[in-house]
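Chemist: coordinates only, sequence not included:
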């Protein structure tokens, strides 16, 4: 995707900010161009939303089907240590009480019926309404993921621009090798390394949770406990974004418009800001939407390793116990988030440069 976007944008550098051509357009023409870009981006976003509806329905159907085919017996979560000694009658009564004896297709149909009436259902694993579970845990997951994504994007854009402008140098080779190594390292390995060094060996940060046992949540406690999971999630997001930004900068610096700018005496920061970055940052922006599944999966792994009180633990418990209401809400919500993120990133790319031929 990055290469295709670069190809479509290479010729636009001549009219990028800093070369003076944009300022010579009449105000009426600039307004018309802005309106056209907004119209195309909005039309693309509307098409994606229309596609999102049937996709969400199919995803939810698949979730119920896969959960029903799971080898886990949901009664083990409800009966606990009494599972082996429970009689068939007791197991049947427990299954009926928790609604785990109905066919998965019937459960899917009833779940959608309740959802359309604003009822997310009752979580048998958490012992409370699904809406309450999400409301309590979502801020932890959303705050951690958003902070890590923003930090990773900033590090990737700045770092990729710097090493891309110094292609082949020692810094470029070192950063590229490190990024390739981290890209091949699973998030749980990064998490365990951070725990081993900074929590166990040095004792600088706590190993898990978001507060000390017995304490209430506080800003200082949250920030202290969030350092290691935040670092682990950020590190897992940086490599691909950094390598994409570097590749885009390298391609932009070798393009004819940039060589022409250098011939006019433009160099250094002015060249990077006015000619290279406006073209190079777009592939990284487009990649953010496609990396959302990785962010969600990475957040689930990191939260599990560090015992962060987000949605990951609830998702794992609901999957093991076949808690259809909570499992469907979390899985479908994640799918919708990924689809919306991809649609927004593509719409932003079309708005930034209408030469991009995305229509659906």
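Modeler: Sure, I can see it. The model shown is predicted, which means the values in this text are computed figures rather than measured ones.
Chemist: for the rest of this, base every contact and every neighbour count on C-alpha atoms.
Modeler: Will do.
Chemist: where's the residue nearest the centre of the chain relative to residue 47, distance?
Modeler: In the chain, the residue lying closest to the centroid (Cα atoms, centre = their mean) is residue 292, at 2.7 Å. Distance, residue 292 to residue 47, by Cα to Cα, to the nearest Å: 20 Å.
Chemist: hang on, the earlier thing: counting neighbours, what do you get for the residue lying closest to the residue nearest to the centre of the chain once chain neighbours are set aside?
Modeler: Spatially, and ignoring its direct neighbours in sequence, residue 292 is nearest to residue 338 (5.6 Å; Cα to Cα, 6 or more residues apart in numbering). Neighbour count of residue 338, defined by other Cα atoms under 10 Å: 20.
Chemist: ok, residue 338 - contacts?
Modeler: By Cα atoms under 8 Å, 6 or more residues apart in numbering, the residues touching residue 338 are 289, 290, 292, 293.
Chemist: and what about it, helix, strand or coil?
Modeler: In three-state terms, and counting by DSSP: H, G, I helix; E, B strand; the rest coil, residue 338 is helix.
Chemist: ok, so of the contacts of residue 338, who is nearest residue 323?
Modeler: For those, the closest approach to residue 323 (Cα to Cα) belongs to residue 293, at 22.3 Å.
Chemist: which residues in the stretch 1-150 of the chain form strands?
Modeler: Counting by DSSP state E, counting those that start in this stretch, the stretch 1-150 of the chain has strands at residues 122-123, 128-129.
Chemist: could you say what helices and strands the last one packs with?
Modeler: If I follow you right, that is strand 128-129. Packing partners of strand 128-129 (3 or more Cα pairs under 8 Å, 6 or more residues apart in numbering; DSSP states H and E): strand 122-123.
Chemist: structure two is appended below for comparative analysis:
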């Protein structure tokens, strides 16, 4: 297990290194890149060269990359081009806000979807199963921003039951009740997408397991259906679901940009859109790296959970599963 984790961490470090190279190269190759953003317009060629030298933009790209990575390793994400504000001061609060929003939607979806999918697998094509199928199609097909606007029109503008947008009402910052009211609409929008995926995966995975020979053997031995489901089938059926959960973990940090913009939620997804329009490339690079880190962490957690959920999934000494 220890050797496997060391191998995976080494692979993850390599992936992160490659992601950082790709991110830095793409940003510098983009139209209106950092050079144009960091140098004031209208400068004479001589003044422009002095400005480049002061900003370090006269150095080779690989030297600039090395300095950027060195800063990242020391916790320095750089500064914005326009106002020279530390990127960390902008980024870290938005990660917390996104985690609150996405975490609430994620947990609500899990609590509803997995039991519902398991229940539907035992009553295939029943009313509950057909209702879930409708929600799955709806969740996959309906644009989240459109659904959010419809909810705002109905419950905020017409009925005046819930806040229209933002994270807090002005003057009530830090009030948990006010936060809960502001969460209802965006969490409803986001949880529909999670719910659709988790119901589908948990139902199909459980159906596949219930058709296995060892399940038929357990039933033939007289094991009650509840025992068949929870003692024999559930742990194996959860393995594909864990894969999806591990891949969804980065979403808790990266956020849903469209939903955060519709509801004016001060999260990282909304920040990414704003910084893209402002061409604040240092912030965009930091968001990309943070998201990549959480993708890697999500994959590691998913691999570890494999072994915890199903004892048959063993981590071999060579780093593979057996």
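Modeler: Everything's here; your move. All values reported here derive from a predicted model rather than from experimental measurement.
Chemist: among the contacts of residue 338 of structure 1, which one has the most neighbours?
Modeler: Most surrounded of the contacts of residue 338 of structure 1: other Cα under 10 Å gives residue 292, at 22 neighbours.
Chemist: ok, that one - contacts?
Modeler: Residues in contact with residue 292 of structure 1, defined by Cα under 8 Å, 6+ apart, are 338, 341, 342.
Chemist: give the aligned equivalent of the last one in structure 2.
Modeler: Right, residue 342 of structure 1. Aligned counterpart of residue 342 of structure 1 in structure 2: residue 299 (TM-score structural alignment).
Chemist: so that match: helix, strand or coil?
Modeler: Secondary structure, three-state DSSP: residue 299 of structure 2 is helix.
Chemist: need the contact list for it.
Modeler: Taking Cα under 8 Å, 6+ apart, one finds 243, 246, 247 in contact with residue 299 of structure 2.
Chemist: what's the separation between the last one and residue 51 of structure 2?
Modeler: Taking Cα to Cα as the criterion, residue 247 of structure 2 is separated from residue 51 of structure 2 by 43 Å.
Chemist: same thing with the first one?
Modeler: Relative to residue 51 of structure 2, residue 243 of structure 2 is positioned 49 Å away (criterion: Cα to Cα).
Chemist: and the strands of the stretch 1-150 of structure 1: which comes nearest residue 311 of structure 1?
Modeler: The nearest among those, by Cα to Cα, is strand 122-123 at 13.0 Å.
Chemist: next, the mean deviation of the closest one compared to structure 2.
Modeler: Superposed on structure 2, strand 122-123 of structure 1 shows a mean distance to its aligned partners of 2.2 Å (mean Cα distance after the TM-score superposition for structure 1).
Chemist: residue 56 of structure 1 pairs with which position in structure 2?
Modeler: Using TM-score structural alignment as the criterion, residue 56 of structure 1 maps onto residue 16 of structure 2.
Chemist: what ranges do the helices span in the stretch 251-360 of structure 1?
Modeler: 256-263, 268-271, 277-290, 292-306, 311-320, 324-352 (DSSP state H, counting those that start in this stretch).
Chemist: let me have those in TSV, extended by distance to residue 32 of structure 1.
Modeler: What follows is those, written out as TSV (distance: least, Cα to Cα, whole Å):
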stretch	distance to residue 32 of structure 1
helix 256-263	26
helix 268-271	28
helix 277-290	21
helix 292-306	33
helix 311-320	45
helix 324-352	13
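Chemist: out of these, which gets nearest to residue 170 of structure 1?
Modeler: Checking the helices of the stretch 251-360 of structure 1 against residue 170 of structure 1 by Cα to Cα gives helix 268-271 as the closest, at 18.8 Å.
Chemist: just to check, residue 296 of structure 2 is in contact with residue 12?
Modeler: Yes. Using Cα atoms under 8 Å, residue 296 of structure 2 is in contact with residue 12, at 6.2 Å.
Chemist: the more surrounded of those two?
Modeler: The neighbour count for residue 296 of structure 2 versus residue 12, taken as other Cα under 10 Å, is higher for residue 296 (22 against 19).
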